[in-house]
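Asker: My questions are about this predicted structure, shown below with the sequence.
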Amino acid sequence: MTKTSLAVLMLFSALLINAQEYFPKNDGVKTTSSAPTAFINATIHVSHNQSIKSGTLLIKDGKVVASGTNVTVPKDAKIIDVKGKHIYPSFIDLYSSFGIDKPKRQPRNRGDKPQYDASRTGYYWNDHIMPEQHAMEQFKFDAKSANELLKAGFGVVNTHIHDGIHRGTGVLVALNINDGNDQRIINAKSAQHLSFTKSALSKQAYPTSIMGSIALLRQFYYDADWYAKGMSKTKDLSIEAYNANKNLVSIFEAGSKTNALRADKIGDLFNIQYIILGGGDEYERIPEIKATNAAFIIPVNFREAYDVENPFLTDALQLSDMKAWSQEPNNPKILEENGINFALTTHKLKSPEKFKSMLLKAIEYGLSKEKALEALTSMPAKLLGQASKIGSLNAGTYANFLITSGEIFDKKTKLYENWVQGEQHVILDMNQKDISGDYEFSLNGDTYKMTILGDAPKLKSKVTTGNVTLGSQIKYTDDWVHLSMTTKDTTTQDFIRVAALVKENITLQGKAILPNGTETTFLAKKETAEINKSNSKTDKNKDVKVNYISKITYPNMAYGFETLPVQETLLFKNATVWTNEAEGILQNTDVLIKNGKIAKIGKNLSNSSAKIIDATGKHLTSGIIDEHSHIATSSVNESGHNSTAEVSIEDVIDDEDINIYRNLAGGVTSIQVLHGSANPIGGRSAIIKLKWGASADNYIYNNSPKFIKFALGENVKQSNWGDNSKSRFPQTRMGVEQVYIDYFTRAKSYDALKQSGKPYRKDIELETLAEILNKERFISCHSYVQSEINMLMKVAEQFNFTVNTFTHILEGYKVADKMAEHDAGGSTFSDWWAYKYEVNDAIPYNAAIMHNQGVTVAINSDDAEMSRRLNQETAKTVKYGGMSEEDAWKFITLNPAKLLHIDDRVGSIKIGKDADLVLWSDHPMSVYTKAEKTIIEGVTYFDIERDKAMRKAIAKEKRILINEMLKAKNKGEKTQAIKQKKKVHMHCDYVEYQIN
């Protein structure tokens, strides 16, 4: 990649604009005419909200001089009469790779350059951060692609290098085929571009996950601020380039509503308001999208209907995908209704040719034509700060405009010409008559019907007589139609040839030559002449028939709520109440829930405003808490470094994971979503409540305790990653210990500098580790073998902190006394063993032995299936360890709450605690029991009767959508094959080593 200094680039940009003025002319005598051109008698759409009838557009030297009804036309002006036609500003595409070669992906293995590529000296340490890239340096005008865009109505594109997390600057280009880059380049540095996607050119492993991309970008912004203050002792051309371009607009490729919200949070932290490339699914979380205050760039690549003719394949089709097919065209309308600024883009379309049909579909679904025009003209211009140059036909703007046969967003309107910077690009000859339509004619006593489709010169004809469709071909040039067609006798190969002149009233008049050589007159009349769009009236109240639109649910998938459940006052009557407090298990007891809290516990309670729930013969418990889970996240491991304390699971909560709902059905109300075990020091945890239907941020506990994942054993030293992956330190258990000592030593020094009041470079990783030293963050450590458990406790004691929880800890029974002395908790499996070498010594008595030694013990899942059966898992400790039922139940309720430092809020039924409760049909540890209601803070997120109704509603919705897709196919719409989606089942050792 060429590395050009900022000064050289600025000089180059200036030369682009001015160089041609003083270039010598050595190729003959030339006279450049600067005479103006006037387009008269047009309906001129100066902008999306300003139109002029019978107006004049005057242009000169590639710019608009004036537009209006009283424009003085100079004597030397060339006059073009476009009576009855419309003139619009050309479209602008804010998100393009036009003129930029697609980077070729390099083969990548997990072990490739995991930490630093030393060949990039002088630039930022991570290859995927490249603000020094300038699209202008790689830009090559592509006339073929330009022609495709011109035909779709575009006159300007903002293009950039689609590679990396920080991708550098883009370039704003006019699609002017006739001139060179000295004229085309409107802005050589139009915007900064970012994404969560790694560079295809680099083999540097970090980041391997989206949470790593988020953390890396945050750290980069901190580093840029530090550098800007003159605090760096070394030169960094990447940061210098970013700081030099800081005032440019920043465009972030999110590609989905979820990533849009993630990107916006980064922007908010650093006071950056991104323009966000969306994914077309913004309608699913419109309140949150609106709250970003961001402008969006919206693709219109609406998906095709699925081919649902095969019922066996259709069973694999997810309701969420079926709903998306029906809902996506509604997205622009919903954005408009909610006052969200947006531009439209061809991004993700196979060809710009498809843009018009997709846009018309959005308009059919309710997007106003005015908003559509704004989203293609003035809005993108405004977002780039270029409204004085492009996006309208105001005086002084570039003469970028379209000449059309009628209103631009009417289906039959034709685009004749696309002028860019005053240069004419002819799409269709606007002086040629439009002959498309339906005709009827007679020949030799037979009546024929003919339909002509398309635009000249690419026309198609369909000719029928009676029930016979004839073979035919048609050509149309210079007002003459030449038609050849077979006869109605399909057993012969005879042809009828027609030559006809197109008359003013779109009548085809000429002669026909029959197969025997006889000539006869030919006269074909158009059945319904097309009404000129400029004279037609738009019926705004006309109902446009669109496909069935599925209702949006929260989340927008199976088992989503049409209306989010609300907090209620609930009174449970005559339940068997498992308090987990000194009162123990209470028989025939009432529990009142009010304002999301447990308000009263007792007998014969009453409340006039409460919803009464008869719990006779049923059991009421606090909600199950899973100390170790990997559901509800879209990323689990950042494996690129041996320490990734800078990453956070809170950044990647997946609020649409169906396992959330399944866990609620199993009585689970809270979980700790842990980073995986790819490295000794993993990422920060997320402690969440399973508020199904809420947005990701609303899952996280208020004032959530701070946790981080550590790991020991085979995974972190890469012994089970395969031979090609063993390139990262550490490779031995001894090395793991040294990683901890090294990082805590560095964190201690970092914290001392921070506390001293002296300037310091903010390092998210060391900040996190310093929180451990300061007892502000707690460790949950993946562990198996007693020697390693002992080692980490000794390291912790060396640095004066405590390991909060050893999770898995299948050899905990060997060191339970030492754990109790250290005050470490144990969160373990009930009866897992022998599934890999380091758990060969595991026994099912582990939980009971640790408990009997005074260790706070929890039973965890580490598995999406097991987590919804934790009530049965904890029952195993009664069998194997002789635990009492009450103590066993605490293993999945009160004890994990204690380990997570949330036992003041949840884990038992106590007045004042959060009303996170489960009503069971039977004894809560029975294999036959069912969770009838799962309640979080007084909101019923799972109800077994509601679940039955939802199953019926899902089946009905699928039937409707299948029928709609069959209808779409029968109407000739394209369909796509069904591809079965398999959700990744995440465990500790699931490693993402590519995110792009």
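Answerer: Nice, I can see it. A quick note: this is a predicted structure, and the numbers were derived from the prediction, not measured.

Asker: CA only for contacts and neighbour counts going forward, please
Answerer: Noted.

Asker: list the contacts for His675?
Answerer: Counting by C-alpha atoms under 8 Å, 6 or more residues apart in numbering, His675 makes contact with 630, 636-637, 648-649, 682-685, 708-709, 988.

Asker: ugh, typo on my part, it should be Glu737
Answerer: Remark: with contacts taken as C-alpha under 8 Å, 6+ apart, Glu737 is in contact with 791-792, 795.

Asker: host element of it?
Answerer: Using DSSP states H and E, the element containing Glu737 is helix 733-756.

Asker: if we can go back for a sec, in JSON lines, list the contacts of Glu737 along with neighbour count.
Answerer: Shown next, in JSON lines, are these (neighbours: other C-alpha atoms under 10 Å):
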{"residue": "Met791", "neighbour count": "16"}
{"residue": "Leu792", "neighbour count": "23"}
{"residue": "Val795", "neighbour count": "18"}
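
Asker: Now flag whichever of these is closest to Asn547.
Answerer: The shortest approach to Asn547 among the contacts of Glu737 belongs to Leu792, at 61.0 Å (C-alpha to C-alpha).

Asker: So which bits of the helix holding Glu737 are buried?
Answerer: 733, 736-737, 739-741, 743-744, 747-748, 750-751 (16 or more other C-alpha atoms under 10 Å).

Asker: and the comparison structure, right after this:
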Amino acid sequence: MSLARLCLLLGGLLAGNFVHAQETFPVNGIADKREGCYAFVKATIVKNATTTLNNATLVIRNGKIVSVGTGPVPKDAVVIDCGGKYIYPSFVDPYSDYGTQPVKKAVSSRRGEPQLLSATKGAYGWNQAIKSEVNAAAIFNTDESSAKTLREAGFGTVLSHQQDGIARGTGVLVTLADGSENKALIREKASAQYSFDKGSSTQDYPGSLMGSIALLRQTYLDAQWYKTRPAKEGTNLTLQAWNESQSLPQIFDVQDKWDALRADKIGDEFGVQYIIKASGNEYQRIPEMVATKASFILPLNFPLPIDVEDPNDARFVALSDMKHWEMAPSEPAAFEKADIPFSLTASGLKDAKQFLTAIRKAIEYGLSEQKALDAVTLAPARMIKADDQVGSLEPGKLANFLLTSGPLFNENTVLYQNWVQGQRYTIKDEDFRGTYTLTVLPANATYTLLVKNATSLSLIQQDTLAGSISLSGELVKLAFPVKKGAAQLRLSGVTGAKEWNGTGIDTSGALIKWRAVFNAPYTKKDSTKPASQLAIGKLYYPFNGYGWETLPQQQDILIKNATVWTNESEGKLENTDVLVRNGKIAQIGKNLAAGSARVIDGTGKHLTPGIIDEHSHIAISKGVNEGTQSVTSEVRIADVVFPDDVNIYRQLSGGVTSSHLLHGSANTIGGQSQLIKLRWGADAEELKFAGADPFIKFALGENVKQSNWGERQKVRFPQTRMGVEEVLTDAFTRAREYEKEGPGKRRDLELDALVEILHSKRFVTCHSYVQSEINMLIKVADSFDFHINTFTHILEGYKVADKMKQHGAGGSTFADWWAYKMEVQDAIPYNANIMQRVGLTVAINSDDAEMARRLNQEAAKSIKYGDMAEEDALKMVTLNPAKLLHVAEHTGSIKAGKDADLVLWSNNPMSIYAKAEKTMVDGIIYFDRDRDLELRQRISTERNRLVQKMLAEKKKGTATQKAAPTQEEIYHCEDLQAGHQKSLINGN
């Protein structure tokens, strides 16, 4: 009996099974309490990824597995002969939104009025992006259409949640059985879900990635405090639900590899080990992924090849995007090789039916079949603590299993059925493909037919001839010529499991009878390439055209016969050597012995300390401003450092070795800043300048009071310069009162940072222009007994230099920017010179990714405007910013014992003709102009290789994606959300 016909017999029995399973529901009719018991015999049963049983029997009863192996078949069982077939556990998807309504993401706009408070009604938390009270089980509805698609992809169970918000509430574990939600629901609260995406929240805060991170951190603290809160604080259902869900598996959805590390760091801070739902590019940083000790859920939505047929389109596509297309399918194999626990998900696929195809592609790229099976069955079940019910074929577990024609991951294997909770769902009827011996009567002529698919067949003889086939249910039509150039035999009939028969018309028009007997299944030649044969490019660190194939190592270096600008009392030293050992400046002098050090000839060249940009916005991910509130001292640039930013490399080419990454100027008290060293290729933590004092960004002026934000932006306080003063006064008054509170107080990250300022443990850099406001801030700081470390921009600094000196502040300014808005009308190019002559520590900064590449030239402008000495001009971009940032003991001058942050210039660094030939950080040469030329050639070669590979894919008929310019984010002080975007051309 064929499976198709057997299934008709099983239908009635299964219906009785479901009635019996729901005793609490009334029956409209006559109750049927028959038990459904089935024995699948003679099958190859794959219990799990490591255990396969041959000629074995699977017995199920009432939707659960009774036995697996060679035990007796119950007398009341319906016996199903599975000879030649395989049984596998149905797949488990640990990341799904099945049965929940998709929520439309809010689109924020500066044109609308700000929403400062939550719009959620009820006794919930203050921010509507924190939705920990959402219970997916309460909103879950079975969806027959979606369930069918997932079942046909092999799934039997999914962990589903509403994918909306930063804290998304709890997930529900359900099967893909049709019928009532009560039957499908396995576990009401199976996980707690998180992301960095605020989702449908229309509330302004958070408006940046660093804001999302700060909100998460604050919510953890608030939830801990809520457990022992004073009774007067009342009920917060959001925090209550948060606390109740902390014992569940904690799953965090991320958008890229760096977000994975950010999420893990939050988890480490609060003692939580997240399961990370990955983005698909984590293979680019496998050592860092290993270090998280996390389990991962890997998507298989590999990018399509890009249509680069038009060279004008192709030139705007970044090399990194091309390489990601090629390398993305290797991610599961990379995780397996690194022994990182992972499972696979269909999330992100446009069509879940492509899931098996995607797995096969991952196998082609090196994933083992054993690991692939584990990653879709037992691994996800273990991950979500459901392995007692699903994920393998064991007695007592749910009867969720697949019936297939052969090994699961073979390209020709057919999925016949997916049984979910003991209910059969047909995916495909018995496979008809194969070779048949066809006999035509009365002539008794015999032919061999090869049926490849539902539309084509071949007559196999000396000349293989093409024919056609048409199937409709159990009816079949065949047509083929018996010899080349002859008319066709036309046949029709019915199909069976091993034999087809019917009637037809021969080439002369006579009536005939026919019979086709199945001989052997169709086997298509496996085109899958072993991983070792795939031509895959190399990883770069960062994943960028200018990245390293192997990260550079520290080495001893001797630079000989250079003009050395020491920035110390020795001044400029001609024909002098500098020895670098273990990342430090070891010796300065003439005719130094090289020993084993690498020797670099500096004859005719100039060696200076590395340039330090006191005010930068490079290497920041997903927003430079959290401009949604007047005070956001809780947010931290340290949380969103972006190591892949090509501007790191570009600025190394201009001699920059350190950058002070600042929050923007959209609010009065902005976020905490981060000093980094430009260690190109390092991860975010390794970029950070270890041991540097912490700073924070304040701002004054037009940006703070939203002068240029539009007429609707009249809600957020302050709206005047007077209001700015009140915001500052109020903030530090609250900080003083907060500090006085006793044990058990609610910890407030915003006020923690302000208390640090009051105790000189955090230092202020303030965006400023106008004289009156500078005076105001000095007075406020004096009244609260703290001081402003640096006034940045400070274009009217020449008017108040004496007061700045008295207060103890320095200045970091532009060389000659003015007239770009009203509050800079009084800027003059003599500003830096005047402030320096008064006795201030003065730096020249960029506030601009492009200008930072020419800070040596910006400093040189003060030689023209005010006749500043060359060495003093250089100090404004080296030693002076080091002093302002409290790192002058480490960098900023060439002195024995300091960090070897050095630049070898082709000419006098104050000349517009000078080029940075080599830029060194901690004794490692991160930029070399000769190597740069080699990299440009490598980029060209690699781009061409990938273009040709994508063109070949298009020629084969592979679907492609439209070529689109690759964007990079370029931030300035006032940028909100995505900031200014710039297309990358050719290199990156």
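Answerer: Nice, I can see it. None of the values given here were measured: they were computed from a predicted structure.

Asker: Mind checking the TM-score on these two?
Answerer: The TM-score (TM-score structural alignment, normalised by the length of the second structure) is 0.92; 957 aligned residues with a C-alpha RMSD of 3.1 Å.

Asker: which element follows the helix holding Glu737 of the first structure toward the C-terminus?
Answerer: Towards the C-terminus, the helix or strand next in line after helix 733-756 of the first structure, according to DSSP H and E, is helix 764-773.

Asker: What lies in contact with that following helix?
Answerer: The set of residues that contact helix 764-773 of the first structure without belonging to it, under C-alpha under 8 Å, 6+ apart, is 219, 644-646, 743-744, 746-748, 750-751, 777-779, 799-801.

Asker: Among the contacts of Glu737 of the first structure, which lie within helices?
Answerer: Filtering the contacts of Glu737 of the first structure for membership in helices, criterion DSSP state H, returns 791-792, 795.

Asker: Let me have those residues in a markdown table, extended by distance to Pro329 of the first structure.
Answerer: Rendered in a markdown table, the data for those read as follows (distance: C-alpha to C-alpha, whole Å):
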| residue | distance to Pro329 of the first structure |
| --- | --- |
| Met791 | 58 |
| Leu792 | 55 |
| Val795 | 58 |
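
Asker: Do you have the strands of the stretch 101-250 of the second structure handy? List them.
Answerer: Ranges of strands within the stretch 101-250 of the second structure are 155-160, 167-175, 185-195, 250-253, based on DSSP state E, counting those that start in this stretch.

Asker: nearest to Tyr447 of the second structure, of these?
Answerer: Comparing the strands of the stretch 101-250 of the second structure against Tyr447 of the second structure with C-alpha to C-alpha, the closest turns out to be strand 155-160 (40.9 Å).

Asker: mean shift between the closest one and the first structure?
Answerer: Between strand 155-160 of the second structure and its aligned stretch in the first structure, the superposed structures give an average distance of 0.4 Å (mean C-alpha distance after the TM-score superposition for the first structure).

Asker: That strand corresponds to what range in the first structure?
Answerer: Aligned by TM-score structural alignment, strand 155-160 of the second structure falls on residues 154-159 of the first structure.

Asker: Ok, stretch 213-224 of the second structure next?
Answerer: Stretch 213-224 of the second structure corresponds to residues 214-225 in the first structure, going by TM-score structural alignment.

Asker: distance from the matching stretch to the second structure after superposition?
Answerer: On superposition with the second structure, the average gap between stretch 214-225 of the first structure and its aligned counterparts reaches 0.2 Å (mean C-alpha distance after the TM-score superposition for the first structure).

Asker: Give me the neighbour count for Lys962 of the second structure.
Answerer: The burial metric for Lys962 of the second structure, expressed as a neighbour count using other C-alpha atoms under 10 Å, is 12.

Asker: With the one 3 residues further on instead?
Answerer: Summarising burial for Pro965 of the second structure: neighbours were counted as other C-alpha under 10 Å, giving 16.

Asker: and it, what pairs with it in the first structure?
Answerer: When the structures are aligned by TM-score structural alignment, the residue of the first structure matched to Pro965 of the second structure is Gln980.

Asker: same question, Pro542 of the second structure
Answerer: Taking TM-score structural alignment as the alignment basis, one finds that Pro542 of the second structure is matched in the first structure by Pro555.

Asker: Also Ile696 of the second structure?
Answerer: By TM-score structural alignment, Ile696 of the second structure lines up with Ile708.

Asker: Confirm that its match sits in a strand.
Answerer: Yes - with DSSP: H, G, I helix; E, B strand; the rest coil as the criterion, Ile708 of the first structure is assigned to a strand.

Asker: Check the gap between the most centrally placed residue in the second structure and Met289 of the second structure for me.
Answerer: Centre of the second structure computed as the mean C-alpha position; nearest residue by C-alpha atoms, centre = their mean is Asp256, 1.4 Å away. Shown here: Asp256 of the second structure relative to Met289 of the second structure, a distance of 12 Å by C-alpha to C-alpha, to the nearest Å.

Asker: what do the two both touch?
Answerer: Shared between the contact lists of Asp256 of the second structure and Met289 (criterion: C-alpha under 8 Å, 6+ apart) are residues Glu282.

Asker: related to what we said a few turns ago, what's the spacing between the match of stretch 213-224 of the second structure and its chain's center?
Answerer: 22 Å (C-alpha atoms, centre = their mean, to the nearest Å).

Asker: ok so, going back, now the match of Ile696 of the second structure, nearest residue through space, not along the chain?
Answerer: Leaving aside its sequence neighbours, Ile708 of the first structure sits nearest to Arg684 (C-alpha to C-alpha, 6 or more residues apart in numbering; 4.1 Å).

Asker: Compute the number of surrounding residues for that neighbour.
Answerer: 26.

Asker: so what corresponds to it in the second structure?
Answerer: Counting by TM-score structural alignment, Arg684 of the first structure corresponds to Gln672 in the second structure.

Asker: got a list of what that match touches?
Answerer: Taking C-alpha under 8 Å, 6+ apart as the criterion, Gln672 of the second structure is in contact with 633-638, 662-663, 694-697.

Asker: make it 7 Å
Answerer: When contacts are counted by C-alpha atoms under 7 Å, 6 or more residues apart in numbering, Gln672 of the second structure is found next to 633, 635-637, 663, 695-697.

Asker: most neighbours, which of the residues you listed?
Answerer: Counting neighbours by other C-alpha under 10 Å, the top entry in the contacts of Gln672 of the second structure is His663, with 35 neighbours.

Asker: my read is that residue is in a helix, agree?
Answerer: No - according to three-state DSSP, His663 of the second structure belongs to no helix; its state is coil.

Asker: mind listing the strands for the stretch 401-550 of the first structure?
Answerer: Under the criterion DSSP E, counting those that start in this stretch, the stretch 401-550 of the first structure contains strands at 401-404, 415-419, 437-443, 446-455, 458-465, 468-470, 472-477, 480-486, 495-502, 507-513, 519-526.
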